[in-house]
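Engineer: Model the structure of this input:
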Amino acid sequence: MNLLRVISSVNPKGGGPIEGVKQFQAPLKALGVTVEIACCDAPDAPWLASCGLPTVHALGPARMGYAYTPRLLPWLRANAPRFDAVIVEGLWQYHGLAVRQALAGTQVPYFVFTHGMLDPWFKHTYPLKHLKKWLYWPWGEYRVLRDARAVIFTCEEERLLARQSFWLYRANEAVTSFGTSSPPGNGDELAQRFLASQPQLQGKRIVLFLSRIQEKKGCDLLLDAFAQVAKRDASLHLLMAGPDQTGWAATLQAQAQRLGIADRVSWPGMLQGDDKWGAFYAAEVFCLPSHQENFGIVVAEALACGKPVLISNKVNIWREIESDAAGFVDTDTVDGTVRNLQRWLALDASGYAAMSGRARQCFAERFHIQRGAERLVGIVGESLK
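Structural biologist: Next comes the predicted model:
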């Protein structure tokens, strides 16, 4: 099977969509699937060389926030017949509309991964942006979804929430599992190397946040909550790792200063490769009090490293985490985040070890990327019969 995955950008700072493409690459190859990537990046974009994907067609540069590039549509029309199917990664940018236009009247089906971009949280939080999307929806994204062979969601919660954003909605829905690959096995070595590069963390009980520094991730909630529990143990330290795309980190750092915890919070920026895995292994617990999270690959990565996860019930895999007792779940509020931290701190050594084991088991049974790849091939394969 030959697949073309079309995405607005392969920049790793884009978060979930490109990370999902990367995670699927190896298991799809093992299943005999050949994958190429088309994106709207400029051919000289600095992140292309290190994106870790074998065949990337950079058809930009893109214009404005819509990621429009005039090269994409003719390229798709010329090259789509080489593929059994095309997968659109994400919504609200030009690449989805271009795929629909290019494949209209052809025998090549396309599929859409929404990556949580139909979550009603956006409607309630940004009503003016939602109104702007409504102006585009009837002739744009609605038709992209309507004409797709299937619209693929990464969990049942995401599928149900997607129906609440726009009353004009029609799609052939499918659900696949999602997740990540197994982490490196030399966890102790990676943790020690990471701690050597971050001496302020040595001897600390690390609470790890690893995601984009942005409003929907609940970073401000975590700072407030951490300030309330920090006095319980002088060795507690909060590690806020992730790219700051909006300049919000300075505001958050000022918040930490006002709360009196500035010296107990570290901001290493975006962590990748061994540094990322070293942070996971060095941490005692992972915390993501997000207001909206389609899946949360970082949650699966934490579980894979045996780390209990403290998440909000707006992370769409919260039911699975709660069912497997692989962490603690509460509301996306300061009080909810405090309760999660307190429940973790109340664990004794044997209780923590048991939860750590359940975290690894939860990952292996639910969120290993191999399961998602097999399901994705099944969804596409069924449509080709």
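Engineer: going forward, measure contacts and count neighbours with C-alpha atoms only.
Structural biologist: OK.
Engineer: How about residues contacting stretch 179-197?
Structural biologist: Residues outside stretch 179-197 that contact it (Cα atoms under 8 Å, 6 or more residues apart in numbering): 20, 23-24, 201-202, 274-275, 277-282, 297, 300-301, 304-305, 367-370, 372.
Engineer: which residue sits closest to residue 287, ignoring its sequence neighbours?
Structural biologist: Distances taken as Cα to Cα, 6 or more residues apart in numbering place residue 310 nearest to residue 287, at 4.6 Å, with adjacent residues excluded.
Engineer: Any idea how many residues pack against residue 107?
Structural biologist: 12 (other Cα atoms under 10 Å).
Engineer: Give the helix, strand or coil label for it.
Structural biologist: At residue 107 the chain is in coil, as set by DSSP: H, G, I helix; E, B strand; the rest coil.
Engineer: helix/strand/coil for the residue nearest to residue 287?
Structural biologist: Three-state assignment for residue 310 (three-state DSSP): strand.
Engineer: my guess is it meets residue 286, correct?
Structural biologist: Yes: assessed by Cα atoms under 8 Å, residue 310 is found in contact with residue 286 at 6.1 Å.
Engineer: quick one, which of those two is more surrounded?
Structural biologist: The neighbour comparison of residue 310 against residue 286 (other Cα under 10 Å) goes to residue 310, with 30 against 24.
Engineer: one more, for comparison:
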Amino acid sequence: MQQGVEVDVITTNFGIKPADQPTALNQASLRNGVRVWYFQHDRDSKRAYSRELLKQLPQVICGADLLHLSAIWQPLGPRIQKIAAQQNIKVFHSIRGALSPFSFQQRPWLKWPYYWGVERYWLNHCAALHVTGIQEKNEIERLHLTSPSHLLPNPINLTDSYCNLEARRLTRRGLEVDEKTPLLLICGRQHYKKGLDRLPRLLQTMKDMRWKLLLIGTDEDGSGAALKAKLHEVNLSHRIIDKPTIAAKDLSSFYNASDLLLLPSRHENFGNVVIEALACGCQVLISPQTGVSEDLQMHAPRSYGATLPLDSDHWVMWMRQWMQRWLSDNPWSSRETLARWTGENYSQEAVAQRAIQLYHTILEQK
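Structural biologist: Model prediction:
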């Protein structure tokens, strides 16, 4: 309401851990000043489906101007859009990578028929489609949907993310990394999709240079274990600092301590971890398949790092040059410039302002 916008959040309790289950179901409750509706999901469904949500939805959204939805491939999606259409409420649908080539490669025998039979119709009847980056915009253009698309990046909570020289010193001391050693970072879930299998050869070719690798996150499919095993085979185990998943509020110290985030992902719809790292002045080396990559190439300060094809030779050449520059000149001022730019473009406050302007634009469309 501070910005003249009244927001209701409508969702289910599907997938919420027992300890975190909302106390009030099928009714509105206030969370941080926002009215949130948690509806009981149907226990006989393996998806986020709720008959109670569909029953109450016409009354809950009555009088709304715009429905910002994210429900592609979800059984609730078409039903929700139909109810919105019956009340002449415009729908702004977030794609969230659901229409990427990588997504269609997962169970294509189910997705393509469902897309042509159900999803495409409702996507073409949206007032607009929400994409978080240029990559995602390009991905949906190949499908020739008739609804216009608008770019709005993910809003990232950067309240605790900023350059902190003292945090850098203390954290590196705790990790036993001296100031003359570049600290590489892999942060987030460890999965085949993240392309970690591309890194052992890269790191092996830099065996003659000083560096350490900080590995933070949960191994979901053995990708993290495979990376560590490969590095062990070439006697690089002593270069690895392995940490479990760390709470978001505590990550800032590790981003500050690190010098280069590595993300050779096969597909990343946006890449929140990239923005979090940049907000602390940590440079990034990412694949073009990372959603935010084109935006960074077009608009970020040159010191952001690099976006390189998933070709180990390109990465090896760039990394060796980067390390040589780092060892000769690693000014703190460039980190602060990078962090400031990131906050001005990707913080929750900055994106919220852009979202309000975009909502007005959509509502003014005939």
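Engineer: before we move on, back to that, just the buried ones from the contacts of stretch 179-197 of the first structure, in ChimeraX syntax?
Structural biologist: Filtering the contacts of stretch 179-197 of the first structure down to the buried ones (16 or more other Cα atoms under 10 Å) takes a single ChimeraX command:
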select :20,23,24,201,202,274,275,277,278,279,280,281,282,297,300,301,304,305,367,368,369,370,372
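Engineer: quick one: which of the contacts of stretch 179-197 of the first structure sit in helices?
Structural biologist: Among the contacts of stretch 179-197 of the first structure, the ones falling in helices (DSSP state H) are 20, 23-24, 274-275, 277-282, 297, 300-301, 304, 369-370, 372.
Engineer: Show me the helices in the stretch 1-150 of the first structure, by range?
Structural biologist: Applying DSSP state H, counting those that start in this stretch to the stretch 1-150 of the first structure gives helices spanning 16-30, 72-79, 94-103, 120-125, 127-136, 141-147.
Engineer: Can you say which of these is packed in most?
Structural biologist: helix 94-103 (a mean of 22; mean count of other Cα atoms under 10 Å).
Engineer: Which strands and helices lie in contact with that one?
Structural biologist: Helix 94-103 of the first structure sits against strand 2-7, helix 72-79, strand 85-89, strand 110-113, helix 141-147, with contacts defined as 3 or more Cα pairs under 8 Å, 6 or more residues apart in numbering; DSSP states H and E.
Engineer: Tell me where the stretch 151-300 of the first structure has helices.
Structural biologist: Remark: helices assigned in the stretch 151-300 of the first structure by DSSP H, counting those that start in this stretch are 156-162, 187-197, 219-229, 249-259, 273-282, 297-304.
Engineer: which stretch of helix or strand covers residue 360 of the second structure?
Structural biologist: Assigned by DSSP states H and E, residue 360 of the second structure belongs to helix 348-364.
Engineer: How far off centre is that helix?
Structural biologist: Helix 348-364 of the second structure sits 19 Å away from the centroid of its parent chain (Cα atoms, centre = their mean, to the nearest Å).
Engineer: Please apply the same query to stretch 144-154 of the second structure.
Structural biologist: Between the centre of stretch 144-154 of the second structure and the centre of its chain there are 17 Å (Cα atoms, centre = their mean).
Engineer: Quick one: end-to-end distance for it.
Structural biologist: 24 Å (Cα to Cα, to the nearest Å).
Engineer: returning to that earlier point: which residues are in contact with the helix holding residue 360 of the second structure?
Structural biologist: 5, 65-66, 90, 127-128, 150, 152-158, 343-345.
Engineer: Check these for burial and list the buried ones.
Structural biologist: Of these, these count as buried by 16+ other Cα under 10 Å: 66, 90, 127-128, 150, 152-158, 343, 345.
Engineer: follow-up on the earlier one: could you give the angle of the helix holding residue 360 of the second structure to strand 90-94?
Structural biologist: Counting by axes from the mean of the first three to the mean of the last three Cα atoms, to 10 degrees, helix 348-364 of the second structure lies at 140 degrees to strand 90-94.
Engineer: And helix 348-364 of the second structure, what's buried?
Structural biologist: For helix 348-364 of the second structure, burial by neighbour count (16+ other Cα under 10 Å) applies to 348-349, 351-352, 355, 359, 362.
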